[in-house]
Structures are given as C-alpha cells and as structure tokens.
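**Student:** here are the coordinates; sequence isn't available:
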C-alpha cells in the first residue's frame, strides 16, 4: 500500500495514516510506503512513523532534490531516471491512497514514470474539499480536481454514511456510488474513573486551531455561561494554529484566565494519557472517536457552525456520521455539560461506557479489509495536463498570498 501526505504533522489525517500503517504491518507483516510532499515534518512523529512505514519524499524523484522550494514549484522539474531504491518502495504495492486532488496528480505521475499500474483511491476528509465555491471562472487545477473526484466512483472513499447526501445538495454532480466506511481508531481499555476527579469539571479539546473548527471560539462563551450559572468548570485547549491569538484575546475579554488554558501541541503518542485526565472531551474528527475509545464522554463539535450547539455525545448519534451540520436535532452545548455536572459517579460511568461501546464501531482493524476490497478497481486514467495543472495551482497560490484572490484561503470555512 502507498500513502501520500502533503506534510507530516499532528493532524487528523496524519494520525489516521499512522494507525493505518501500524495495523497494516500488524495484519500483513509488511510496511506501507509513505510519500511526503513537504520536507517540513514533526520530527518526533516522523521518527515514530519510520517504525511502521518506509518513508520517502517526492523531491527524491526529481532533479534538484536538495533544494528547499515549495513542492508545487519543484514538481515542475524533470524527473530523474528510475532509481532502484525508490522503485523498491513502489514495486509490489497493490493500491495507493490520497486525500486531495493535488496529491492524486503527483502520485499518478510517479506511478506512470515507473510503469506501475495500480488503482489510486481518494478519501474525502472534509466535505468542502471538492465543493467550495469559486467566484468567477474555476481555475484549471480545481476543475481537474473535481473531475478526478467525480470519475473515481468506487475508488472515492467517504468516511460517513450521510456525507454523500449533503455533498449532492451543494455540488453539480452525484457521489452516491462511493465506497463508504468509517475512519478507524485504536480501541484501548476503558480506564475512565469518575471518582478520581475533583469537584471541578475538567473539559478538553485536542486538535488544530483552524478557522473551520469554530468550537475553539464559541466554547469560550459556553465556559463563561457555565461559570456564571454557578458551575465549577475549566477548559484546556491542546493544539496550534491560526486561531491562537484570537483565542488568547477572547480569553482575556471574557475574564477566563483562571478557567481556560491554551496548553500547546501534544505528541500523538500522548493522546490517550492526556485525554484520560479529563471529565469530558469536546471536538470533531478522529480525535472525538479516540477520546471516546478511552472511555471519556465525548461531545460532538459540529464543524463550521457559529453557535454553540451539538448533537450530543458520540453515543447519541446513529450510524457513523456525526461531523457535519443539519443531520440531527441539536441541543445547546452548555445544557449537555450542565447535565453532566449533575450526574453522580454511577451516571458518569454509564455515560463513559456508552461512549466506549460506540467507539468500537470504528475499529482500525476493519479498514485494512475495506482497502483490500478496492485493490481490483480499474486504474483511473485522467485526461489532464500535469504541467498546466501545476502552473494553474501555483498561480492561485501566488495570487492568494498577495490577496489578489480571497476564496482559496477561506475555502473550508
């Protein structure tokens, strides 16, 4: 199996790939190959990843591999002649997986150069990845991304069972013929013990502080409301990103310096140890599932909504869909937390057990079987020009950097 990542950081897709690689090695006694597009890596995570995967950089396939330039520009350089060691990392693999159209185009180019004919699957890790609005004329690279995504059919992977309906409502094409299975997580022993906590309810979030994860901001209002209503609560935020300063300023404005704390980034290997120290977790993506898999009652933070509402705990939703708006009836996040504050230890243990049982539906062991079923899919041959694609992509990056276009930076909001 071949995986491709733009950069190796502590994000949801990256940590999923790590779990996937670990489980693949466990089940098949074989390392996957991970191709990184960006040389900037989290060094601790990289060292850990090398134990379960063979890692190389896309730049190694190109002339000028020692240059420190963006991959979107470097990918325009000529390819080196076949390299025996790099070929060894690709040969014998039966499937590849990517998360974006950009990754797809670059990986397909490598496979073509090395004469390898294997199917490439593409996961939809954010509903707006192929549906965000582009004012005026859509650029060549984005038109190509959407064409690839549309034509992959069964090699297009959705990670919940309602995203196709939502996507179909905002996109000109239908994706009902996709493969659907949930992102897998490791299931650990439920060690949640409510009696070990003090009388202050501790809540945490773990994840990137990015704009579409709007709960990082509105949770501060929730904490203020809970405290004003006489509840003893605190909130610890783990992660890094563009919202850092905005969150700090809002903490000051709301007078929450004694109750809300920015804890910085944590190493992925410490996730279970950290999250298990808290009464409650609130978040989205795989972090939500992983906290529930530790037995921590986990409140769903619906992405991109501006008001503090939720579907409840992960155990409250049917099926494998929970992340996007307008799926189920919503309740106020403050009400959910206030109800938890009133529970005794037995009630909290029962809630922990419900979340833990729900998390088991997302076991990583099932994902390897799902990918195996896609190995015999037809290889997609795209009708696009690799170099025009890259020139188009670089033009938009340049224009976005100098504020000549504004839609690209805000495409996930």
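**Tutor:** Perfect, I can see it now. Computed from a prediction, not measured in an experiment: that's the story for all the values here.

**Student:** okay, CA-based contacts and neighbour counts for the rest of this
**Tutor:** OK.

**Student:** and the stretch of helix or strand residue 152 belongs to, what does it pack against?
**Tutor:** In the assignment (DSSP states H and E), residue 152 maps to helix 140-152. Helix 140-152 makes packing contacts with helix 101-113, strand 120-124, helix 386-401 when contacts are defined by 3 or more CA pairs under 8 Å, 6 or more residues apart in numbering; DSSP states H and E.

**Student:** now do the contacts for residue 42.
**Tutor:** 8, 9, 10 (CA atoms under 8 Å, 6 or more residues apart in numbering).

**Student:** possible to save these as JSON lines with distance to residue 264, neighbour count and secondary structure?
**Tutor:** As requested, the contacts of residue 42 are exported to JSON lines (distance: CA to CA, whole Å; neighbours: other CA atoms under 10 Å; DSSP: H, G, I helix; E, B strand; the rest coil):
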{"residue": "8", "distance to residue 264": "18", "neighbour count": "22", "secondary structure": "strand"}
{"residue": "9", "distance to residue 264": "14", "neighbour count": "19", "secondary structure": "coil"}
{"residue": "10", "distance to residue 264": "12", "neighbour count": "21", "secondary structure": "coil"}
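
**Student:** check it against this one:
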C-alpha cells in the first residue's frame, strides 16, 4: 500500500486541446484529486479546449509555461508554489522544458514518463538531432524502467527495440474511458452512408490520407458514401488541399476541432467509425462499430474491428495480428444483414467496456508513489536547454522547407 502522505504531482503536457492524451488527463486528474493527490497541470501552449479547462479547474491548478518567465529561482519557486514530489511528462517537449524549469527552481522532483504513442520517445535520432538524443539518453541512462508508463505492450516493445533498453519493469497501464457517460444506440436501421472519424490530423495518423482513394472508388461506383472528419492538427491544411485536389469535397467533410461534449451527437447518423486511440472506444460505447487503423501505415490497412482484437494493442505497426484492407472491412459492413450488424455493434460495445474501471487510476497512483520513493530526479542545465532549442528549431525549419531531417 502506498503511504498516506499527500502527494504533490506536477503533470506537464503540450496543450489542453482535444487529443488522446488530453482526454486521458481530463478523466485522470479528477480521479487523482478525489484520492487526495494535489495536482498541478503545466501546459506549454495556451491552446485550451474550454470544456476541458472548465472540467479541470476545480480539481487541479492549471499553469502555463509562459508565466514561468523570467525563469529565476525565486520566481519559479513562487510559480510552482513548492516542490512537486513527482513530475509526469507526456511528450518530449514537456519533459525537456519541465525538467529544466524544475532544475532552475532548485527542486529534486522525481521523473515519470507516459508513452501513449508508438514512437513518442524513440523516433530516429540522427547525429545532429540533439533534441531527440537528449531525451533518449535520459531514458537510457537516468530514468528507471519502473518510471516509464506504457499504454500497452506494443508501445513498450517498440520503445525497447528502438532504444535498446529493457522495459520489462515498466508498468503497462491501459487507457480508460468513461463508458457510462455514453448512450448505446441501435443503428441497424440507419442508412449506411456516413462514416465518422474523430481525432488529431497528425503525420502518424496516415489513414486520413490513405482512405481518400477508397472514398473516390465508392463515389465512382455510384455509392453516396460520406466521410465526416472531426479534428485539427499539423496536417489539417494538407488534408484539406488533398481532398480538394481529388474532387472529394462533396463526400469528405472536414469539420475541424469540435466541442468534446458533441462527441455522441456527431455520431448520430454514423454506421461506422474509423480511427485510432480512445475515440475508437468512445464510438463503440455509443453503439458505432469501431474499425481500427494502423499508425504510420502507407496503405489503408487495419487489424479489424476492436471486437476482433485480443488484448489492448489496437493500432501499433508491426503487431503479430491479421491485417485487413480497410476497403474490405467497409464493404463487409455494408453487406451485413440487420441481425449481423446489430451483433457487431454489441461486440464492439463489450470490448469498449473492458476499458472502464477505477483500478486504472489506482495503478497510476501506485507508479507515482513508487517513483517518489525510489525514482530519479533528472536535471537539465541551461546549456543543454539552449542546444535542445537550437536543434529543434533547425528540425522544424527543415521540415517547413520540405527537406529530409
């Protein structure tokens, strides 16, 4: 049992807009607060979903990195309001900036990393990419495996292979979803026209592009298929331009960012959901058959419906699972009779229910308490921070110029 001393937990994330990690934090933080954990959420960007923010401000102290300036020890100690016991980082930038700020404040806060995307901490690091090597060397040499949280075994194994580090001692804490807040709706009588996807339009979510030729073929064959995509991200403009160039603007509708409270509403006419992350689980909870995609895939492929997949590895590349063409699964769904479609709905719903439960929150708390006792306080000096910023800026500029980096 963890000791009963109140824990001061600092969570550092990129922003609080709609995304997989952000929805996890919106579920997790109130539960942590109810269990007596004092939570501060530090955001690197002032990019905030109002619903998310309003739901959190009564459960934690929300701070923005810009307010940490001028980065003096005195100011930072006032900014943090005392030394956090544990800092929980969800992305590279959060780890680097957060750790540097804590170092400047003179704190020895223990480090925990949460890896919820296939290569979040293990993307290829070329010799000049100091911004990646800094983080990866910290993982190899400073952060114990017990302080690395993975959402599933696939993510853990992928990081282990790329970083050449054993993460056998790393906790696997599955994602969790508030299944109870959604209403299961029988969709067997709906016209099978609308497909919906909800999530960030990011480079690793390649399905946003690889499914477009499938829609084009359906349209050419006379089918009135509509694909509604909700979300924004780095590739939003690129996707918009591709849809227009392919002449699909009447069939592929990009709605941009949506209010999260509308999640169930935008699925009202959906006969199929295609996507990744927790949105798959939430869609299935609403009664929409949820078809997985595979991160980074160059083709429109899937491991099937969530109900067809054993365990909690759903979207990672290279899994030892049967792979289907997404077009094949769409055709299969269109051909189902009413009884078979209803059965598919319920099978996906039952799978979604396996992501519910308070035990997940207890697992997080156990990891944080263990880190407070036996974890490591990583420190970064200003010279390292300067090199990190220069390397990251160079990588960003090369990407904008269309150069390989």
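**Tutor:** Cool, the structure landed. Everything numeric in this text was worked out from a predicted model, so none of it was measured.

**Student:** work out the TM-score between the chains.
**Tutor:** Remark: TM-score between the superposed chains equals 0.86 [TM-score structural alignment, normalised by the length of structure 2]; 390 aligned residues with a CA RMSD of 2.8 Å.

**Student:** picking up where we left off before, next helix or strand past the helix holding residue 152 of structure 1?
**Tutor:** strand 156-158.

**Student:** which other residues reach that following strand?
**Tutor:** 121, 122, 123, 124, 125, 149, 164, 178, 179, 180, 181, 182.

**Student:** hmm, 6 Å instead?
**Tutor:** 121, 122, 123, 124, 178, 179, 180 (CA atoms under 6 Å, 6 or more residues apart in numbering).

**Student:** what about those, which one has the most neighbours?
**Tutor:** residue 121 (26 neighbours; other CA atoms under 10 Å).

**Student:** what sits against that one?
**Tutor:** 97, 155, 156.

**Student:** follow-up on the earlier one: distance to residue 214 of structure 1 for the helices and strands packed on helix 140-152 of structure 1 - can I get that in TSV?
**Tutor:** Shown next, in TSV, are those (distance: least, CA to CA, whole Å):
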stretch	distance to residue 214 of structure 1
helix 101-113	25
strand 120-124	20
helix 386-401	22
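
**Student:** and these, which is most packed in?
**Tutor:** Comparing those by mean neighbour count (mean count of other CA atoms under 10 Å), strand 120-124 ranks first with a mean of 23.

**Student:** what span of structure 2 is that strand aligned with?
**Tutor:** Using TM-score structural alignment, strand 120-124 of structure 1 corresponds to residues 111-115 of structure 2.

**Student:** mind listing what residue 126 of structure 2 touches?
**Tutor:** So, once contact is read as CA under 6 Å, 6+ apart, residue 126 of structure 2 ends up touching nothing.

**Student:** residue in structure 1 paired with it?
**Tutor:** Match for residue 126 of structure 2 (TM-score structural alignment): residue 135.

**Student:** circling back: nearest to residue 286 of structure 1 among the helices and strands packed on helix 140-152 of structure 1 would be which one?
**Tutor:** strand 120-124 (13.6 Å; CA to CA).

**Student:** that closest one vs structure 2, average offset?
**Tutor:** Average distance, strand 120-124 of structure 1 versus aligned residues of structure 2 after superposition (mean CA distance after the TM-score superposition for structure 1): 1.3 Å.

**Student:** hmm, residue 42 of structure 2 is touching residue 12, no?
**Tutor:** Yes. Using CA atoms under 6 Å, residue 42 of structure 2 is in contact with residue 12, at 4.7 Å.

**Student:** quick one, which of those two is more surrounded?
**Tutor:** Using other CA under 10 Å, the more surrounded residue of residue 42 of structure 2 and residue 12 is residue 12, with 26 against 23.

**Student:** what kind of secondary structure is the aligned partner of that one in structure 1 in?
**Tutor:** Using TM-score structural alignment, the partner of residue 12 of structure 2 in structure 1 is residue 4. Using DSSP: H, G, I helix; E, B strand; the rest coil, the structure places residue 4 of structure 1 in strand.

**Student:** these two touch, right, residue 4 of structure 1 and residue 33?
**Tutor:** No. Counting by CA under 6 Å, residue 4 of structure 1 stays clear of residue 33, with 8.5 Å between them.

**Student:** anything in contact with each of those two?
**Tutor:** Joint contacts of residue 4 of structure 1 and residue 33 (CA under 6 Å, 6+ apart) do not exist.

**Student:** so what's the residue lying closest to residue 93 of structure 2 once chain neighbours are set aside up against?
**Tutor:** Nearest non-adjacent residue to residue 93 of structure 2, counting by CA to CA, 6 or more residues apart in numbering: residue 14, 7.2 Å away. By CA under 6 Å, 6+ apart, the contact set of residue 14 of structure 2 is 43, 44, 45.

**Student:** aligned partner of the first one in structure 1?
**Tutor:** If I follow you right, that is residue 43 of structure 2. By TM-score structural alignment, residue 43 of structure 2 lines up with residue 36.

**Student:** please tell me I have it right and its match contacts residue 59.
**Tutor:** No. Applying CA under 6 Å as the test, residue 36 of structure 1 and residue 59 come out as separate, 8.7 Å apart.

**Student:** ok, how many other residues are close to the nearest residue to residue 110 of structure 2 once chain neighbours are set aside?
**Tutor:** Of all residues not flanking residue 110 of structure 2 in the chain, residue 377 sits nearest, at 4.2 Å (CA to CA, 6+ apart). Residue 377 of structure 2 is flanked by 21 other residues according to other CA under 10 Å.

**Student:** and residue 128 of structure 2, by the same measure?
**Tutor:** Residue 128 of structure 2: 12 neighbours (other CA under 10 Å).

**Student:** just residue 167 of structure 1 next, same as before
**Tutor:** 18.

**Student:** ok, now how distant is residue 70 of structure 2 from residue 61 of structure 2?
**Tutor:** 20 Å (CA to CA, to the nearest Å).

**Student:** again with residue 262 of structure 2
**Tutor:** 26 Å.

**Student:** same check, this time on residue 43 of structure 2
**Tutor:** Distance from residue 43 of structure 2 to residue 61 of structure 2, by CA to CA: 11 Å.

**Student:** which one's more surrounded, these two?
**Tutor:** Between residue 43 of structure 2 and residue 61, counting by other CA under 10 Å, residue 43 is the more crowded of the two (21 against 14).
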